[in-house]
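1. for reference, the sequence and a predicted model appear below.
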Amino acid sequence: MSDMQDASNLTELINTMERMEREKAKVSVDDVVHAVGRRSFGPLLLVAGLITLAPIIGDIPGMPTLMAVLVVLTSVQLLIGRETFWLPKWLTKRSISREKFDKAIRYMKKPAKWVDSLLGVRLAWMTGYIGIRVTAVMCLLIALAMPPMEFIPFSANGAGLALTLFGLGLVARDGIMLSLGFLLTGVTFTVVLINVL
């Protein structure tokens, strides 16, 4: 069972990742997924968003696309009713050095308490059965658009922030955060379209 099953904020998620097995020289996608739980859509979205946003990890070429694949797979499986998310080995074996991972965790810890102070159980109906699936559809659209976003400055960061807001909203049952995620998604897609057309 995941340590994240009762987590309700960003600090708890970061602490869970920080406590992961420290003997390994590398941290794999499987290590992170195992830590947050294969049943946990909100925490997985939050992890994907944070990794895309973190300068130390998110700036690695191809990392936003890798996180997009994670979001696509989990979103589709949630929509078809799977209770445990399956991920292919080629994805779960991808890894980064423990040093880079720890550095990113330290970077994320600084604003985590401030972010948590903004969270609360608000518009909780948006995080119910239908709300989660509407969020999954939106995350699916974001993830499908993320690979080309790597070539448009800062647009992948907008996608990462939107995923982070959706993840926070689901973890904390905060409909305001989900609403901000929907708003930011619209702004990000508008920016991308302006740059493409």
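-> Happy to help now that I have it.

2. going by C-alpha atoms from here, please, whenever you check contacts or count neighbours.
-> Noted.

3. Ala104: neighbour count?
-> The number of residues packed around Ala104, counting by other CA atoms under 10 Å, is 19.

4. give me the next element, helix or strand, following the strand or helix carrying it.
-> Per DSSP states H and E, Ala104 falls inside helix 98-117. Sequence-wise, the next helix or strand downstream of helix 98-117 (DSSP H and E) is helix 129-149.

5. helices or strands up against that following helix?
-> The contact analysis (3 or more CA pairs under 8 Å, 6 or more residues apart in numbering; DSSP states H and E) places helix 129-149 against helix 63-79, helix 155-172, helix 175-196.

6. buried set for the first one?
-> In terms of neighbour count (16 or more other CA atoms under 10 Å), helix 63-79 has its buried residues at 63-78.

7. between all of these, which two are separated the most?
-> Met63 and Leu78 (22.6 Å; CA to CA).

8. what sits up against the helix holding Ala104?
-> The contact list for helix 98-117 (CA atoms under 8 Å, 6 or more residues apart in numbering) reads 9-11, 14, 17-18, 24-27, 54-57.

9. among those residues, which are in strands?
-> The strands, defined by DSSP state E, take in 26-27 from the contacts of helix 98-117.

10. need the buried ones from the contacts of helix 98-117 selected in ChimeraX.
-> A single ChimeraX command selects the buried members of the contacts of helix 98-117 (16+ other CA under 10 Å):
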select :9,10,11,14,17,18,27,54,56,57
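
11. the structure to be compared is supplied as follows:
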Amino acid sequence: MTAQSGHQPVGDIVDRLEDVVQRDNISLRDLFEEFGESSFLPALMVPSLLVVSPLSGIPLFSSACGLTIAFISAQMLFSRKHLWLPDFLMKMKIDGPKARKAVKKMRGVGAWIDRHSRNRLSVFVARPVRKWLQLLCLLCGLAMPFLEIVPFSSSLLGGAVTLLATSMLARDGLFALLGSIAIVAAGVLVPMGVMGVI
């Protein structure tokens, strides 16, 4: 199913985020409560989209998003029915104007993803493979706190998680492959950045 047929999973998530960020001060709890405790994939897309946004420049923000991605992915991996996140993450505050600016930037990314995602190559998002995709998201989330010192590395991993989450939402195997390739690219480029090669 394509965006042209009216189904816009990422755009719908951005719309709902836009409603929440109209407040002056927002916590991660406010963002996640918008989606409910059983909406794992939308919840996974929230921190992955945020870390791709300009908010990733805030110190420790990428770490918080990474840990959030790891907690959500781990619970998906073990097939929990209801999402739980620790208070120290849920209480994290985001400045309202910065959040609104970030969500505005997300809209273009979301529109592009929705235009190009559709149900295809379903073998790469079938149930056994989905566990692998969830594990990749978990590993990306766990890596982010260690990459604070490497510019844009967390955003690259956040983009990969966004692609993987979209692949599971839209049953799009091509996006699963693209997300996996992005993770491999990060695995090559990040160490090169640390060593000063690039």
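-> Everything's here; your move. Quick caveat, the model's predicted, so the values are computed rather than measured.

12. picking up where we left off before, dump the contacts of helix 98-117 of structure 1 to JSON lines, plus distance to Arg173 of structure 1.
-> Output for the contacts of helix 98-117 of structure 1, formatted as JSON lines (distance: CA to CA, whole Å):
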{"residue": "Asn9", "distance to Arg173 of structure 1": "10"}
{"residue": "Leu10", "distance to Arg173 of structure 1": "13"}
{"residue": "Thr11", "distance to Arg173 of structure 1": "15"}
{"residue": "Ile14", "distance to Arg173 of structure 1": "18"}
{"residue": "Met17", "distance to Arg173 of structure 1": "21"}
{"residue": "Glu18", "distance to Arg173 of structure 1": "23"}
{"residue": "Lys24", "distance to Arg173 of structure 1": "34"}
{"residue": "Ala25", "distance to Arg173 of structure 1": "35"}
{"residue": "Lys26", "distance to Arg173 of structure 1": "33"}
{"residue": "Val27", "distance to Arg173 of structure 1": "29"}
{"residue": "Ala54", "distance to Arg173 of structure 1": "24"}
{"residue": "Pro55", "distance to Arg173 of structure 1": "27"}
{"residue": "Ile56", "distance to Arg173 of structure 1": "29"}
{"residue": "Ile57", "distance to Arg173 of structure 1": "27"}
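
13. of all the contacts of helix 98-117 of structure 1, which two lie farthest apart?
-> Going by CA to CA, the pair spanning the contacts of helix 98-117 of structure 1 furthest: Asn9 and Ala25, at 27.7 Å.

14. check contacts around the residue nearest the centre of structure 2.
-> In structure 2, the residue lying closest to the centroid (CA atoms, centre = their mean) is Ser48, at 1.9 Å. By CA under 8 Å, 6+ apart, the residues touching Ser48 of structure 2 are 65, 69, 158-159, 161-162.

15. in structure 2, what residue corresponds to Gly120 of structure 1?
-> In structure 2, the residue paired with Gly120 of structure 1 is Arg118, using TM-score structural alignment.

16. that match and Gly158 of structure 2, how far apart?
-> 21 Å (CA to CA, to the nearest Å).

17. between the two, who's got more neighbours?
-> More neighbours surround Gly158 than the other of Arg118 of structure 2 and Gly158, with 32 against 22 (other CA under 10 Å).
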